[in-house]
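In: Return atomic coordinates for the entry below.
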Amino acid sequence: MYYVNREQISVRLAVLPDVAESLLWLRANWDGSLIHGMAQERALHLAIETVTDVGSYLIDGFIMRDASSYEDIITVIAGEQVFPEALQEPLLELVKLRRPLVQDYFDWSREALHPLAAEMPAALTAFKQAVEAYLLRELGE
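Out: Predicted coordinates for the structure are as follows:
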């Protein structure tokens, strides 16, 4: 029997629509300002943390292979078919932004809309739906 913390997974997944909406808004209204740049950084950072937190809960709860890095979290849950194969590459590209956003923030370009900002709203929505479907398929209810 697995102990999957569905409550914590649900709490985190509930953040994704707001992150996706923020990225959609930024894409539509991008002006290269410092405020938009900082908002983009935060939205991408929240997307990264949410996806990796959910992945970690799934790995722990379903006793999957331990992940050795943020990228590996995506690889492990992809291997377990938590989400469609087409999402793996965009999610890997997303988590690769963690270091630049969290550790090398002083070098981050705040003037340009990052290419992933346009791709992430659909990917985050699909990730949320896929995780919910996976939980239903594996645990029922």
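In: From here on, just use CA atoms for contacts and neighbour counts.
Out: Fine.
In: and stretch 32-42, how far from the chain's centre?
Out: 19 Å (C-alpha atoms, centre = their mean, to the nearest Å).
In: Would you mark the buried spots in that stretch?
Out: H36, G37, A39, Q40, E41, R42 (16 or more other C-alpha atoms under 10 Å).
In: quick one: contacts for the first one?
Out: If I follow you right, that is H36. L26, W30, R110 (C-alpha atoms under 8 Å, 6 or more residues apart in numbering).
In: quick one more, to check against the first:
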Amino acid sequence: MVYDVDTDRIERQLRVLRDCVAVLEETKRRRGEQEGDPVLFFAASRALHLASECIIDVGTAMIDGFIMRDPGGYLDIVDILEDERVIPKEGADRIRDLVRFRDRLVRRYDELSPGELEKYWEQAEVLLSFEGWVRDYLRQNLF
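Out: Predicted structure coming up:
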């Protein structure tokens, strides 16, 4: 079967995802020395928001390009990627958690506290893994 996967778009999104990881790692490194710094808080919040958007956009491009079932929402995108073996279960669980947190980052940002971000600073590793899983899937199915 021939697929029409927008690999250029996926590549651009994965580059943005890597930038988000770099910002998360830098804000994590600095948080101890600059406790309560609003710039670090906003940088980490925005990096997490954009990372979740990148995952959603890459997932959508994969689903469209490989003609997978239609998602019913953002969490369903992660479910489909797991079902289609793009990402493993343990990674899917952590990514779902970030996609759920996206709602707070986008709609309830005025209620966020620096303490809530603590858990998500540790997401950098799964975001890098996501990039690897996507690349592996593309390599196995397109090239």
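In: Quantify their similarity with the TM-score.
Out: For this chain pair, the superposition-based TM-score is 0.93 by TM-score structural alignment, normalised by the length of the first structure; 139 aligned residues with a C-alpha RMSD of 1.3 Å.
In: still on that earlier bit, take the contacts of H36 of the first structure and map them onto the second structure. Which survive?
Out: On the basis of both residues aligned by TM-score structural alignment, their matches' C-alpha atoms under 8 Å, what survives of the contacts of H36 of the first structure in the second structure is L26, W30.
In: can the contacts of H36 of the first structure go into CSV with extra columns for neighbour count, distance to P17 of the first structure and secondary structure?
Out: Listed next are those as CSV, based on neighbours: other C-alpha atoms under 10 Å; distance: C-alpha to C-alpha, whole Å; DSSP: H, G, I helix; E, B strand; the rest coil:
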residue, neighbour count, distance to P17 of the first structure, secondary structure
L26, 20, 14, helix
W30, 16, 19, coil
R110, 19, 23, coil
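In: Tell me which residue of the second structure matches up with A14 of the first structure.
Out: Following TM-score structural alignment, the counterpart assigned to A14 of the first structure within the second structure is R15.
In: and that match, how many residues sit next to it?
Out: For R15 of the second structure, the neighbour count with other C-alpha atoms under 10 Å is 14.
In: what about the longest helix in the first structure?
Out: Using DSSP state H to define each element, the first structure has its longest helix at helix 34-61.
In: and for it, what span of the second structure is it aligned with?
Out: With TM-score structural alignment as the criterion, helix 34-61 of the first structure aligns to 38-65.
In: chain center to the matching stretch, what's the gap?
Out: Stretch 38-65 of the second structure sits 5 Å away from the centroid of its parent chain (C-alpha atoms, centre = their mean).
In: Which positions in the second structure sit opposite the helix or strand just after the longest helix of the first structure in the alignment?
Out: Moving toward the C-terminus from helix 34-61 of the first structure, the next helix or strand (DSSP states H and E) is helix 70-79. With TM-score structural alignment applied, helix 70-79 of the first structure matches the range 74-83 in the second structure.
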